[in-house]
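[1] Would you be able to build a 3D model of this:
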Amino acid sequence: MSFTHSVCVFCGSRPGARPSYAQAARDTGTMLASEGWRLVYGAGDVGLMGEVARAAQAAGAITMGIIPTHLMKREIGKRDLTQMVITEDMHERKKVMFMNSDAIVVLPGGAGSLDEFFEVVTWAQIGLHRKPIFLLDTDGYWQPLIGLVNHVIAEGFADESLLGHFTAVPDIATLRQAIHDELN
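    As a prediction, the model looks like this:
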């Protein structure tokens, strides 16, 4: 098996309140497979994580999951992945996910997804990487976050250049094209 690029997907370990979130996760997994891109994600088999992984696998994608020991039971570590890495802690998990990816996609999620998003955006802001970061803005989920970032800028805590470190996209077709534009 081979792949041309690896895309890290950060997303919720819960399904969320809207069926459209699970559908977007499934569509993301299917799209990654159709492009020959490897899925790199948190290795859980619950919530949106499970949706994106199962869809990617069903469509023939190579999958790499990274999960810390303490979340194996809680997130039901998915053991039928192409590759699974078990880390000691969350910091190592994020580092391994990031280092094994060419682009980052953030689907709807909670505090963990926000933590992952802000960490990779901060790393980009201070010049540690130039990997593209995409927010899949399913049903406007990320609009409050984008509003917060604009507020941070307006209040003088960041330059407007912060907005240039990530791109919000409304749907899978736009996401696919945006990743292509960045990686090719």
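
[2] contacts and neighbour counts: CA atoms only from here.
    Fine.

[3] Output the contacting helices and strands for the lengthiest helix in the chain.
    What stands out as the longest helix in the chain, according to DSSP state H, is helix 19-35. When contacts are defined as 3 or more CA pairs under 8 Å, 6 or more residues apart in numbering; DSSP states H and E, helix 19-35 packs onto strand 38-41, helix 47-58, helix 172-183.

[4] Compute the distance from the centre of the shortest one to the centre of its chain.
    Its chain's C-alpha centre and that of strand 38-41 lie 9 Å apart, by CA atoms, centre = their mean, to the nearest Å.

[5] and if you look at stretch 96-109?
    When distances are taken as CA atoms, centre = their mean, stretch 96-109 is centred 4 Å away from the chain's centroid.

[6] From start to finish, how long is that stretch in a straight line?
    Length of stretch 96-109, first residue to last, CA to CA, to the nearest Å: 20 Å.

[7] And this one, please, so the two structures can be compared:
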Amino acid sequence: MTAIAVFCASRAVPDDYIRLAEDVGAAIAAGGDSLVWGGGHVSMMGAVARAAREGGAHTLGVIPTALVDREVADHGADELLVVDTMRERKQLMDDNAEAFLVLPGGVGTLEEFFEAWTAGYLSMHDKPVVVLDHDGFYAPLLDWIDRLAERGFVGAPALARLHRATTVTDAVDACRGGTPAR
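    Reported below is the predicted structural model:
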């Protein structure tokens, strides 16, 4: 069993992305894994948690007090930790996760992705960091990262820490320690 932290949107998004989050939650549950997430009940955040719970997965949500109302805290979580700051939220998510899975999202998702990837590169953890790019959502970002590498700003060891997947199955497998094709 792997505790998978999922970073994703917490604001209104097209239904295709809600279905993607549901598929990820169902896959986490089907594999006997558990979910660690930002503790919100709305948008992709809520969809991944509901689907994981419906499939029998344990869910651990971590949400700062300031976002309890804004992100509508998911009181249906198996465990809901309410903390004072975003830094505490991220630390508890990091402490309780064995892998990080990045789904489509905005500024907060990107910040969480870069922090998890950087911490792995700096040997602060050895957990997989997986970007699920099922419809090209992250293609421009991943292309930019590749260009940074081509220009010498990102080295091969950092790139090796970043797993890229285009299917839910490959993404969840990568979280469990498998390596999807780049």
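
[8] now the helices and strands packed on helix 19-35 of structure 1 in JSON lines, with distance to residue 153 of structure 1 and mean neighbour count?
    Shown next, in JSON lines, are these (distance: least, CA to CA, whole Å; neighbours: other CA atoms under 10 Å):
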{"stretch": "strand 38-41", "distance to residue 153 of structure 1": "30", "mean neighbour count": "28"}
{"stretch": "helix 47-58", "distance to residue 153 of structure 1": "31", "mean neighbour count": "24"}
{"stretch": "helix 172-183", "distance to residue 153 of structure 1": "25", "mean neighbour count": "14"}
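
[9] So which of those is nearest residue 137 of structure 1?
    Checking the helices and strands packed on helix 19-35 of structure 1 against residue 137 of structure 1 by CA to CA gives helix 172-183 as the closest, at 9.7 Å.

[10] Contacts only, for the closest residue to residue 15 of structure 1 other than its chain neighbours.
    Nearest residue to residue 15 of structure 1, sequence neighbours excluded (CA to CA, 6 or more residues apart in numbering): residue 47, at 4.2 Å. Residue 47 of structure 1 is in contact with 12-16, 22, counting by CA atoms under 8 Å, 6 or more residues apart in numbering.

[11] Tell me the counterpart of residue 47 of structure 1 in structure 2.
    Following TM-score structural alignment, the counterpart assigned to residue 47 of structure 1 within structure 2 is residue 43.

[12] Residue 66 of structure 2 versus its match, what's the distance?
    Per CA to CA, residue 43 of structure 2 is found 18 Å from residue 66 of structure 2.

[13] again, but for residue 78 of structure 2
    Following CA to CA, the distance that separates residue 78 of structure 2 from residue 66 of structure 2 is 21 Å.

[14] isn't there a helix covering residue 12 of structure 2?
    No - counting by DSSP: H, G, I helix; E, B strand; the rest coil, residue 12 of structure 2 is not part of a helix but coil.

[15] For stretch 170-184 of structure 1, what is the distance to the chain centroid?
    Offset of stretch 170-184 of structure 1 from its chain centre (CA atoms, centre = their mean): 14 Å.

[16] Which part of structure 1 matches stretch 71-87 of structure 2?
    Stretch 71-87 of structure 2 corresponds to residues 75-91 of structure 1 when matched by TM-score structural alignment.

[17] Please render the helices and strands packed on helix 19-35 of structure 1 as CSV that adds distance to residue 162 of structure 1 to the earlier fields.
    CSV is the format used below for those (distance: least, CA to CA, whole Å):
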stretch, distance to residue 162 of structure 1
strand 38-41, 25
helix 47-58, 27
helix 172-183, 18
